[in-house]
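Undergrad: attaching a predicted model along with its sequence, questions to come.
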Amino acid sequence: MIGTPLEDFLRTRSWLKANQAALVAPAVEFHAAQHPELLDEGYLSPADWRHDHPIPLEQVTFSLRDAEPVPDHRYSAFRPLLPIGPDDRYHEAVDRHDKPQYWFNGASYRLLAVDGLSIEVGTAGYWDNFDFSQALAHEAADAFVSTGGISGAFRQDLGDPLDFPGRVCAIGFQILTVRKAPEGCTFLVHRRGEAVAAWANIATLVPAGEFQPSEDSPGAIEDDLDLWRCMMREYAEELLGFPEVARPDYDRDEPFRALQEARRESSIRPYFLKIGLDPLTWKALIQIVCVFDHQVFDRIFAGMVSANEEGLLEPPARLDEETVRRYLADPQFSAGATSTLALAWRFRAALGIEQS
């Protein structure tokens, strides 16, 4: 029977949860050799996905279409790494043997195509993406411990990271949240804990999350195809400790009403930097900067929490060259956070967040 002993599977899972950040540099090196034209600030982005200045978020559009299911054979090269037994997909083995505390198969938007500032998506379950993105990370961990490399049969069989019909590619986002004040700018960092399904024990920008609807209903899937709405929900959950809410009234419920009003008044200014693929997991990430005038930030986030279900918030960090360099050199700072912060620092004049 094809498969690996359960103890070997769990050993790799344990190593991955403790050391996933250590796989980023080897993944970048792999793509520097295999796909050098795609690398940009440590992420995979074709030239026509990149921009030489920040883009106001409202200029980015999303469209929804049906997507063909991924053929079953696309999973087959990973199956030798699953535990011997009945499990056919990576999420099934994790669910059976190593279930995370926060673990559910909610609907997500799936990347299908990028054309300038137009992004085409379909829908998929969270586990559909997990079976590709985190399976790639698991295979990389298994290979790294044995050989020091990250490539294996699954990555080689998938081939082109831009072949979106050939795999499910969910879309995450990370936001560099900037509080702009006369005395200077600060930003927020989150240290993720053990309870999350992926990227445990690393630091990210906050908020960060999945681009997904507030619930699985057809109405929500259509109405919530709006990145700003998803961002607002993450601000409510990660900075204010709000529970997840299905289909909130974005114009009446707090803090959504206040966020909407402040954005209309240009006291909150969200910018799109780019979309790219994580070099380890090939998951898509939208990189965002959201600049808050200090009075609005202090009012909306007066009740900001110091911890949430996914980890701890660090004290606000000064947005200056010394601090940026320190985070960019931190091996526990996620690839997405590193890429986003580096791009934002490159564009700091256009974003209006230069040191005073």
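TA: Done, it's in.

Undergrad: only C-alpha atoms for contact and neighbour calcs from this point on.
TA: OK.

Undergrad: which residues of the stretch 151-300 of the chain fall in strands?
TA: All strands of the stretch 151-300 of the chain, identified by DSSP state E, counting those that start in this stretch, fall at 171-181, 184-187, 189-192, 203-205, 208-210, 268-277, 284-293.

Undergrad: can you say which of the ones you listed is packed in most?
TA: Sort these by mean neighbour count, taking mean count of other Cα atoms under 10 Å, and strand 203-205 sits at the top with a mean of 25.

Undergrad: quick one: contacts of it?
TA: Contacts to strand 203-205, defined as Cα atoms under 8 Å, 6 or more residues apart in numbering, come from residues 174-177, 188-192, 332-334, 336-337.

Undergrad: about what we covered before: mind checking which of the strands of the stretch 151-300 of the chain is nearest residue 107?
TA: Across the strands of the stretch 151-300 of the chain, residue 107 has its closest neighbour in strand 208-210 (9.7 Å, Cα to Cα).

Undergrad: distance of the closest residue to residue 174 other than its chain neighbours from residue 191?
TA: Once flanking residues are discounted, residue 174 sits nearest to residue 208: 4.3 Å by Cα to Cα, 6 or more residues apart in numbering. According to Cα to Cα, to the nearest Å, residue 208 stands 12 Å off from residue 191.

Undergrad: hold the first one in mind and look at this next one:
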Amino acid sequence: MLAQVAAGLYPRAVLEGTGLIAGPGWIPEQPVDLAAVTLVEDPAVSVPLLDGSEREAARMLPDQTLMRTFPRYTRAIRDLAPPRLFEDRFAWRLAGVDWSRPRLTFADTTYFSCVDVFEPLAHELAYVALDADGNPAGDPTLRDLPYRRLVGDPFDCARRPVMPAVSTLTIRRDGDRAEFLLHRRDPRAVAAAGGMLQVIPSGIFQPSSLMPAARAADFDLWRNVQREFSEELLGMAEADGHGQPVDYGSGPFAVLDEARAGGRLSVRCMGVALDALTLVGEVLTVMVVDADVFDQLAWDFVDRNDEGSVIAERFPFTEQGVRSLLDSGSVAPAGAGCLSLAWRWREHLLP
């Protein structure tokens, strides 16, 4: 609900009914094969102007003692209510979107650097938009939101660190039938979208290991999708940055690569958007898998993972199935964006 309220602050950029906003040219004219998307890491990108230590952000920080507040939001979360998965790791920062090439540009950041900005943004809006009982208290304007006003243009990636996640709608195709999976995120385990439904797999765009070889191999959207697929659906240990680089030539990675090379699996990017509440980036993708490949992997699907539970029910990829979920308000903005765009482009995705 709050994401929808936040989206109303940017009426020209709203992806209707999703809680997402998209900048000019951030959504392509049609889905783009992931293999056609060039990723560029630009070391010349400047350090963001905002880092969450600003006076306007400090208004949203809880008290650390009677005399002072916490210096950063991540420090408050760590000391007061840390979720199970809460660790500062290197991540890639979105720096530019250009679908005419197509090309996405990235720079360096860390998870905590982004949390220190997006948490005050979200809490500031919640403070203004909700009453003491958590009920809607009216629609705020930017005049009511000093930190969001300081951020300014949400699509100016030089103002703040924009951490992108790669969210993937997984569709099982069986002839003229199609169905998809959803994931319920556990609020005790995750820092964002707790309790909501989300497409699966989904995860922050970051390398699997601190080792240089991993950073080079993992700067690839498909590898991010594969890794999250293996962790969230197959229960493989999370690549938390401390171990060896992932061996993409074995196990489910090899199965997925072979299926993709053989035309039994396709993965496309449907654009880039921002969660309007947090202004976190979302790379929206869809993976269509032939039934035989999907079922081969599904034998080992888990019921739960480190971030929540995998919904056993498969949802029909039909107008009624998609619309009922979007209207329910229970789907996280990124998932809603994937569903909405996939249905819009269903003839491209399921020819």
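TA: The structure has been received and is ready for your questions. Computed from a predicted model, the values in this text were never measured in an experiment.

Undergrad: can you pull the TM-score for these?
TA: TM-score for the superposed chains, counting by TM-score structural alignment, normalised by the length of structure 2: 0.89, backed by 327 aligned residues with a Cα RMSD of 1.7 Å.

Undergrad: got the contact list for the counterpart of the residue nearest to residue 174 of structure 1 in structure 2?
TA: In structure 2, residue 208 of structure 1 lines up with residue 202, judged by TM-score structural alignment. Residue 202 of structure 2 makes contacts with 165-168, 225, 228-229, as judged by Cα under 8 Å, 6+ apart.

Undergrad: quick check: closest non-adjacent residue to residue 248 of structure 2.
TA: Nearest residue to residue 248 of structure 2, sequence neighbours excluded (Cα to Cα, 6+ apart): residue 254, at 6.5 Å.

Undergrad: sorry, slip of the keys, the one I care about is residue 102 of structure 1.
TA: residue 196 (5.7 Å).

Undergrad: and if you look at residue 181 of structure 2?
TA: residue 314 (5.4 Å).

Undergrad: show me what that neighbour aligns to in structure 1.
TA: So residue 314 of structure 2 corresponds to residue 316, using TM-score structural alignment.

Undergrad: distance of the equivalent of residue 189 of structure 1 over in structure 2 from residue 310 of structure 2?
TA: Aligned counterpart of residue 189 of structure 1 in structure 2: residue 182 (TM-score structural alignment). Separation of residue 182 of structure 2 from residue 310 of structure 2 (Cα to Cα) stands at 7 Å.

Undergrad: what sits against residue 341 of structure 2?
TA: So residue 341 of structure 2 contacts residue 270 (Cα under 8 Å, 6+ apart).

Undergrad: the equivalent of it over in structure 1 in helix, strand or coil?
TA: In structure 1, the residue matched to residue 341 of structure 2 (TM-score structural alignment) is residue 343. Following DSSP: H, G, I helix; E, B strand; the rest coil, the label given to residue 343 of structure 1 is helix.

Undergrad: TSV please, covering the strands of the stretch 151-300 of structure 1 and showing distance to residue 27 of structure 1.
TA: Compiled in TSV, the strands of the stretch 151-300 of structure 1 are given as follows (distance: least, Cα to Cα, whole Å):
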stretch	distance to residue 27 of structure 1
strand 171-181	19
strand 184-187	27
strand 189-192	21
strand 203-205	18
strand 208-210	22
strand 268-277	12
strand 284-293	15
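
Undergrad: which one, of those strands, ends up nearest to residue 155 of structure 1?
TA: strand 268-277 (14.1 Å).

Undergrad: read off where the closest one ends up in structure 2.
TA: Going by TM-score structural alignment: strand 268-277 of structure 1 matches residues 265-274.

Undergrad: any chance you could map the helices in structure 1?
TA: Taking DSSP state H as the test, the helices found in structure 1 are 6-19, 24-34, 90-97, 126-147, 153-158, 218-223, 227-234, 240, 256-264, 294-300, 321-328, 335-346, 348-351.
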